[in-house]
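**Q** I'll drop the sequence and a predicted model, then ask my questions.
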Amino acid sequence: MGIFKIEGGKQLKGQIQPQGAKNEALQILCAVLLTPEKVTIHNIPDIIDVNKLIDLLGNLGVTVEKLASGSYTFQAKTVNLQYLESEAFKQDGRGLRGSIMIVGPLLARFGKGYIPKPGGDKIGRRRLDTHFEGFIKLGATFRYNREDYFYGVEATQLQGTNMLLDEASVTGTANIVMAAVLAKGTTTIYNAACEPYLQQLCNMLNRMGAKIKGIGSNLLTIEGVTSLQGTVHTMLPDMIEIGSWIGLAAMTKSELTITNVNWEYLGQIPNVFRKLGITVEKRGDDIFIPAHKNGYEIQNYIDGSVLTISDAPWPGFTPDLLSIILVVATQARGSVLIHQKMFESRLFFVDKLIDMGAKIILCDPHRAVVIGHDFKSQLKATTMTSPDIRAGVSLLIAALSAKGTSTIHNIEQIDRGYEHIDMRLKAIGAQIERV
């Protein structure tokens, strides 16, 4: 397993370009299975989770051609459905959470889709019920083998229907949409997720010939078509990485410019960081963060009560950035309550921050109170292990702000979501070494 050694307490300076969006890539790549024609995709991040999915598509028989860094063509002209029932597929699918989203396209185009219980971050229970309930409502037959945790859905012809999702699941909505575009008749999905990455998927499908209305709302109407064609698609920058770099700039008192961020898709992110007292300046389509030499102060509510930052489905604040917010708050002036509503194990990394000297009270699996140091007491370097992608980057940001040399183990977790992170941090002055 790899290790990062970080010499912290250094000011950084320069520009950093966010990678393509990981969560968008996992949806968009699965959509190539819906057509036998070529699909060209640009701005694909070079990260472990995405590369695993590209390999899985190749094993399924999809022709994959790399055009340039971040640009590929995919053609699912001949798909090897026998691979879906092989031991190799069971192994490949388990290692990747995003593999669940191949089921909808396969079911729609070939009449069957299988998947082993997917892996991914250990951040709490992440149900698959929304996905399979949607497929069943479209007319699929569901089966589950408890011995090897293997799911399957089959249908001769999916039929459009009306459905109300039990939760606004992003991956669940994406999977059901990809199944419904080739169903017979009209499908309406209420309580649909409406994240920018799902909007991107729907817009791409429409360019391929799908008929989806209500994009960006929680009510999608899909008129089924008989086939889809190829297209060209460019992915958005990763909003989670953008938020990570804002937090990094604040914690290290660095002047950073984050370039080409697509401001219109950032939602609450700039405002939440501003509530922590961080200056987030819009310069064209860039974000400029000045060096916060005098620190930053948390804004209380107008009645003087302590600020609460919590996660919610879009357009609420993304749960993937709460770990970053928590770390940034450790050096703010004031206190804040972090409420992680959506996952019950995502705050357990705070023990590492407490070891570094942070003042954090973990109230329960979902809530933590952070009492900021106002940089009067610098975090101390330590040795730690990355538990998941977002907590891993949060610990990396803490290490870059801490005095001394920190070591982070299990950095493969960070590499799952952040492209060449050590090289990009070195380019703005960080002292980080991959061992």
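**A** Looks like it came in fine.
**Q** make it CA atoms for all contacts and neighbour counts henceforth
**A** Noted.
**Q** Now find how far off-centre stretch 355-362 is within its chain.
**A** 26 Å (CA atoms, centre = their mean, to the nearest Å).
**Q** Surely Trp245 forms part of a strand?
**A** No. Using DSSP: H, G, I helix; E, B strand; the rest coil, the assignment for Trp245 is helix, not a strand.
**Q** how near is it to Phe273?
**A** 11 Å (CA to CA, to the nearest Å).
**Q** Repeat that for Lys380.
**A** The gap separating Lys380 from Phe273 is 24 Å, by CA to CA.
**Q** could you pull out the strands for the stretch 301-435 of the chain?
**A** Taking DSSP state E, counting those that start in this stretch, the strands of the stretch 301-435 of the chain run over residues 307-310, 335-339, 359-364, 367-371, 383-385, 405-409, 431-434.
**Q** Put this next to the previous one:
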Amino acid sequence: MGTFQIEGGQQLSGEIEPQGAKNEALQILCAVLLTSEEITISNVPDILDVNKLIQLLKNLGVKVKKLKSDTYSFKSDELDLNYLESEQFKIDASGLRGSIMIVGPLLARFGKGYIPRPGGDKIGRRRLDTHFEGFIKLGAEFRYNKEERFYGVEAPNGLKGEFMLLEEASVTGTANIIMAAVLADGTTIIYNAACEPYLQQLCVMLNEMGAKINGVGSNLLSIEGVKELQGCKHRVLPDMIEIGSWIGLAAMTRSEITIKNVRWDMLGIIPTTFRKLGITIERREDDIHIPAHTNGYEVQSFIDGSIMNISDAPWPGFTPDLLSILLVVATQARGSVLIHQKMFESRLFFVDKLIDMGAKIILCDPHRATVIGHDFKSQLKATTMTSPDIRAGVSLLIAALSAKGTSTIHNIEQIDRGYENIDTRLRALGAHIERID
């Protein structure tokens, strides 16, 4: 288990370039299974979850070539489908939640797909019903081995287009159903589809491959099935979650930081939401510039004067992956804010570690926390803690970088799952952080 040792209280400065988007990369990588032709993907982040998925694809028989540090080619012309029923596959796939998205492409192209119950962040129950209900609507037969916790779908006679109204706007569920539907016979209509930038990018790539998807960017998708798809080249977006993390880092450490090449058109209400905490965000062409908040930052209130309430919602609402960052940033704001985590039931349970550091937080219930800001009149104090998941881990890291003294964070593999070489990149900004194996 790896550890970060952080000497906090340092003011940082400089420029940082966001990595490729983790959530998009996981979808795009699964889509290479839809064709036997070569696909080239650039701006692929070098992080644990993505590297695990690439290795799983290799084990399945995908020919993978690393062309540059962030660019790969994939060719899925000779797959070993027997691997899907092996014990090794159960081990490989169960440690990565993103592995669920190989089922749709395999079902579409080969008429069958299997997956063990996938792992991932411990942030509460994350149902897979949307995925499999969608496959069943398309004509697949579903089976579940309760003893081995192993899921399977089969469609030996192919899939047929169908109208479906999704019970929830699941991002991975929508992606999986889209990838199954692009090779189905007829037209599939998906209503209440997720429409995050990751999904938009997946649809753009599939259309480049010859798919016929209309309504991209909305929650109503029309997919006209085609017989086959071809290869293409695709570039992954910069990671909007990492961009939000750097905004939070700059505010908490009162540092002047420029985030380069952020794709403003794909950030939605992320900048607006950080501004609600009083953070100054300047647009400089396609960069974000955060000046040093030497006088702190003040939480806004609603028009009627009531306390600010920030909650997550499906896109184009505020992404739940950044609520943990906002919560940490609020601990040093001037004023109070209610953070309402609606979508996951255990994601706020890391706040006890912030309370240990001296933060004023009232955990109202598993979904709501009230934060009373210190206005930098009282620094957080260093402590020893363990990272519970990717986003909480980075939030605790930001807290440690702003705290007085030397903090220790264990289980940093959770952070490495989503952030590329984070200690090296933070040191380039002036942070005092060391990795201890």
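**A** Ah, there it is. All values derive from a computational prediction rather than experimental measurement.
**Q** returning to that earlier point: which stretch among the strands of the stretch 301-435 of the first structure is buried most, on average?
**A** Highest mean neighbour count among the strands of the stretch 301-435 of the first structure (mean count of other CA atoms under 10 Å): strand 335-339, with a mean of 23.
**Q** That one to strand 359-364, inter-axis angle?
**A** Here the directions of strand 335-339 of the first structure and strand 359-364 differ by 30 degrees (axes from the mean of the first three to the mean of the last three CA atoms, to 10 degrees).
**Q** In the second structure, what stretch matches strand 335-339 of the first structure?
**A** The aligned range for strand 335-339 of the first structure in the second structure is 336-340, by TM-score structural alignment.
**Q** The matching stretch: average distance to aligned residues in the first structure?
**A** On superposition with the first structure, the mean distance recorded for stretch 336-340 of the second structure (mean CA distance after the TM-score superposition for the first structure) is 0.2 Å.
**Q** Please list the residues outside that stretch that contact it.
**A** 299, 307-312, 323, 327, 330, 367-373 (CA atoms under 8 Å, 6 or more residues apart in numbering).
**Q** and if you look at stretch 119-131 of the second structure?
**A** Residues outside stretch 119-131 of the second structure that contact it (CA under 8 Å, 6+ apart): 94-97, 166-168, 170, 172-174, 176-177, 344-347, 388-390.
**Q** same thing with stretch 328-335 of the second structure?
**A** Outside stretch 328-335 of the second structure, the residues that reach it (CA under 8 Å, 6+ apart) are 248-249, 251-252, 277-278, 296-299, 336-337, 354, 359-361, 371-376, 395-396, 398-399.
**Q** Now that stretch: buried residues?
**A** Val328, Val329, Ala330, Thr331, Gln332, Ala333, Arg334, Gly335 (16 or more other CA atoms under 10 Å).
**Q** I'd like the distance between the second one and Phe274 of the second structure.
**A** The spacing between Val329 of the second structure and Phe274 of the second structure, counted by CA to CA, is 9 Å.
**Q** just checking, Arg94 of the first structure touches Ile100?
**A** No. In this structure, Arg94 of the first structure is not within contact of Ile100 by CA atoms under 8 Å, at 9.5 Å.
**Q** so what sits against both of these two?
**A** With CA under 8 Å, 6+ apart, Arg94 of the first structure and Ile100 have common neighbours Pro118.
**Q** Compare these two (neighbour count), which wins?
**A** Ile100 (26 against 19; other CA atoms under 10 Å).
**Q** aligned partner of that one in the second structure?
**A** Match for Ile100 of the first structure (TM-score structural alignment): Ile100.
**Q** contacting residues for Phe376 of the second structure?
**A** So Phe376 of the second structure contacts Gly296, Gln332, Ala333 (CA under 8 Å, 6+ apart).
**Q** repeat that for 6 Å
**A** Listed by CA atoms under 6 Å, 6 or more residues apart in numbering, the contact partners of Phe376 of the second structure are Gln332.
**Q** Over to Asn192 of the second structure?
**A** By CA under 6 Å, 6+ apart, the residues touching Asn192 of the second structure are Leu166, Ala169, Asn219.
**Q** Among these, name the ones in helices.
**A** With helices taken from DSSP state H, there is no overlap with the contacts of Asn192 of the second structure.
**Q** Just the buried residues of stretch 328-335 of the second structure: which are in helices?
**A** Val328, Val329, Ala330.
**Q** Would you convert those into JSON lines that also reports distance to Phe74 of the second structure?
**A** Output for those, formatted as JSON lines (distance: CA to CA, whole Å):
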{"residue": "Val328", "distance to Phe74 of the second structure": "40"}
{"residue": "Val329", "distance to Phe74 of the second structure": "40"}
{"residue": "Ala330", "distance to Phe74 of the second structure": "43"}
